[in-house]
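[1] Below: sequence and its predicted model.
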Amino acid sequence: MWRATEMTAVDERGMTKYFEELEPPEGVKVELLRGEIVMMASPDLVHNMIVEDVLDQIPRKRWSRLQTQDVDILDEASEPVPDLVVLEREARPASGRLLPSSLSTMVVEVVSKTSVQRDYEIKRSIYAAGKVPVYLIVDPVMAQCVLLTRPVGRGDNADYQRQQVTKFGAPLPVEELGLELDTTEFGTFPNVRPHRYP
């Protein structure tokens, strides 16, 4: 007789296979998050400008800065697509659709009007489970950055031990990249209801 955990593993493997064969409509971002397929419309201009601003501040000579890159989280039925993945240039593989999370130094998610809970809870746990050293949440709803470091744990219980909140306008040191991000140009969403995260 199958236990519930065995059934879940089979369901998640099946969902992973289905996800790999899925062809989403143009302009739709699709992610697999713990066995669930999540589709999102194209991002807002504020969102895209923040991603570009962060990318521009990370030196290309040392770091690869990848957008729309699927990340493979070991032992998880998850293939998130962060807004930005940063890894050392020599760590970058020659090819492949999936980038192992172990190669990433930092992932960046810019909160959209509909992704608040996913970015602050689900992806926080997923990236920690994947041992991504730095997870940066840039939040134009609350005009803040949340820098998460020191991942611990496995599966749903994974989390980051260190959390630093920086308001837009203040410098944001990212020791793991050896730089300080200037957040003064980060835009915000007008007339969006505030939330209580992190």
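    Here it is on my side, so go on.
[2] Please count neighbours and contacts with C-alpha atoms only from this point.
    Fine.
[3] Tally up the residues packed near Q163, please.
    Using other CA atoms under 10 Å, Q163 has 14 neighbouring residues.
[4] ok, it touching T149?
    Yes. With contacts counted by CA atoms under 8 Å, Q163 reaches T149, the gap being 6.6 Å.
[5] How about the longest helix along the chain, which residues are buried there?
    Criterion DSSP state H: the longest helix present in the chain is helix 4-21. Neighbour-count burial for helix 4-21, counted by 16 or more other CA atoms under 10 Å, picks out E12, M15, T16, F19.
[6] Switch those residues over to a markdown table; also include distance to Q144.
    Putting the buried residues of helix 4-21 into a markdown table (distance: CA to CA, whole Å) gives the following:
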| residue | distance to Q144 |
| --- | --- |
| E12 | 34 |
| M15 | 35 |
| T16 | 34 |
| F19 | 33 |
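[7] List just the nearest of those to I37.
    For these, the closest approach to I37 (CA to CA) belongs to F19, at 7.3 Å.
[8] what sits against that closest one?
    Going by CA atoms under 8 Å, 6 or more residues apart in numbering, F19 touches L32, I37.
[9] what about it, distance to V38?
    Using CA to CA, to the nearest Å, F19 is found at 10 Å from V38.
[10] And Y127, by the same measure?
    Applying CA to CA, one obtains 16 Å for the distance of Y127 from V38.
[11] what does L45 give?
    According to CA to CA, L45 stands 21 Å off from V38.
[12] now swap in V165 and tell me
    V165 sits 27 Å away from V38, going by CA to CA.
[13] quick one, which of those two is more surrounded?
    Neighbours were counted for V165 and for V38 using other CA under 10 Å; V165 has more, 15 against 12.
[14] Quick check: that one vs T149, distance?
    Relative to T149, V165 is positioned 12 Å away (CA to CA).
[15] For this structure, just list every one of the strands.
    Taking DSSP state E, the strands of the chain run over residues 29-33, 36-40, 63-66, 70-72, 84-88, 98-100, 106-110, 134-139, 144-152, 159-167, 172-174, 179-181.
[16] hold the first one in mind and look at this next one:
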Amino acid sequence: MEFHFYDGTTALQEWVSTAKKDCWTDEHKDRQREWMKNYMANASDGRFSEFTTRIRCEHCASTFRRNTQPSKSANGGKMHYWRCPTSGDCVTTGIREDRLKDITASVMGLAEHDADAFKEQVEYISVSDDMKLSFHFFDGREPVVQYNTKRQGTPWTEERHKKFSDSMQGKYTEERREAMSQRMKQIRSEKHWSSKRK
């Protein structure tokens, strides 16, 4: 700071503000975190999912976060997942949001997922190392559901099986198999990963 006096003299004084430090105490930080958590969990403006802050990892005590990735099978071309933010150090896997909604509806005894009913009845969901989802209801109930981590594709119909089989007919002749075999032998010898371990 620079002070200018009436007699024309000036004085420099170094000053470092501690206002933020004095105000931003650990107690104030904890209050702010709690307020933000409650706001995100109960906001009705659509900016946050009903699952925000309500899925907790039993392995590392973190709160799962929503991730979005492209998907040809999903409506709108996007698939939403809930993952532990410490996934590099955590053993839990991602939970598909569409499956989570189906599981939630089933646990709550509903025909389909209801976001408002979920927020009113379920305090949080805890996820164990072996992907068991424990639903902690406000009334004290704690049903547990095993989450299936196996990839689920669309089952092939008989028509699709036949179409694939027909498309492959005649494609792998003896000449083509021999040519492919020779090509693989050449690649292996050049890359040094042949069965002889060169």
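    Looks like it arrived, so ask away. Every value quoted in this text rests on a predicted model; they were computed, and no experiment measured them.
[17] now what about the TM-score between them?
    TM-score for the superposed chains, counting by TM-score structural alignment, normalised by the length of the first structure: 0.28, backed by 92 aligned residues with a CA RMSD of 5.5 Å.
[18] anything in contact with each of F19 and V38 of the first structure?
    Common contacts of F19 of the first structure and V38 (CA under 8 Å, 6+ apart): L32.
[19] Once you drop chain neighbours, what's closest to P173 of the first structure?
    Spatial nearest neighbour of P173 of the first structure, excluding adjacent residues (CA to CA, 6 or more residues apart in numbering): E180 at 4.1 Å.
[20] So the one you found sits against V174, correct?
    Yes. Assessed by CA under 8 Å, E180 of the first structure is found in contact with V174 at 5.7 Å.
[21] counting contacts, what elements does the host helix or strand of S126 of the second structure pack onto?
    Assigned by DSSP states H and E, S126 of the second structure belongs to strand 122-127. On a contact count with 3 or more CA pairs under 8 Å, 6 or more residues apart in numbering; DSSP states H and E, strand 122-127 of the second structure meets strand 55-57, strand 132-137.
[22] So which of the ones you listed is nearest K37 of the second structure?
    Among those, strand 55-57 comes nearest to K37 of the second structure, with 12.2 Å by CA to CA.
[23] May I see the buried residues of the helix or strand following that closest one?
    With elements assigned by DSSP H and E, the helix or strand that comes after strand 55-57 of the second structure is strand 65-70. Residues of strand 65-70 of the second structure classed as buried by neighbour count (16+ other CA under 10 Å): R65, R66, N67.
[24] export these to JSON lines and tack on distance to Q121 of the second structure?
    What follows is those, written out as JSON lines (distance: CA to CA, whole Å):
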{"residue": "R65", "distance to Q121 of the second structure": "21"}
{"residue": "R66", "distance to Q121 of the second structure": "21"}
{"residue": "N67", "distance to Q121 of the second structure": "25"}
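[25] of all those residues, which comes closest to E178 of the second structure?
    In terms of CA to CA, no member of these lies closer to E178 of the second structure than N67, at 46.4 Å.
[26] Which stretches in the second structure count as strands?
    Counting by DSSP E, the strands of the second structure are 2-4, 10-12, 55-57, 65-70, 78-83, 95-96, 122-127, 132-137, 144-146.
[27] Figure out which of these is closest to D30 of the second structure.
    strand 55-57 (18.5 Å).
[28] count of residues packed around W63 of the first structure?
    Close neighbours of W63 of the first structure, defined as other CA under 10 Å, add up to 18.
[29] That one and T166 of the first structure, how far apart?
    23 Å.
[30] before we move on, the earlier item: quick check: which of the strands of the first structure is buried the most?
    When these are scored by mean count of other CA atoms under 10 Å, the highest mean neighbour count falls to strand 134-139 (a mean of 26).
[31] elements contacting it?
    For strand 134-139 of the first structure, the elements it packs on are strand 106-110, strand 144-152, judged by 3+ CA pairs under 8 Å, 6+ apart.
[32] Between strand 159-167 and that strand, find me the angle.
    Using axes from the mean of the first three to the mean of the last three CA atoms, to 10 degrees, the direction of strand 134-139 of the first structure lies 40 degrees away from that of strand 159-167.
[33] what angle do strand 134-139 of the first structure and strand 84-88 make?
    Interaxial angle, strand 134-139 of the first structure versus strand 84-88 (the same axes, to 10 degrees): 150 degrees.
[34] just to revisit the earlier point, now list whatever residues contact both of V165 and T149 of the first structure.
    Joint contacts of V165 of the first structure and T149 (CA under 8 Å, 6+ apart) do not exist.
[35] Return the residues in contact with Y81 of the second structure.
    R66, N67, T68, G94, I95, R96, E97.
[36] Closest to V145 of the second structure out of those residues?
    I95 (12.7 Å).
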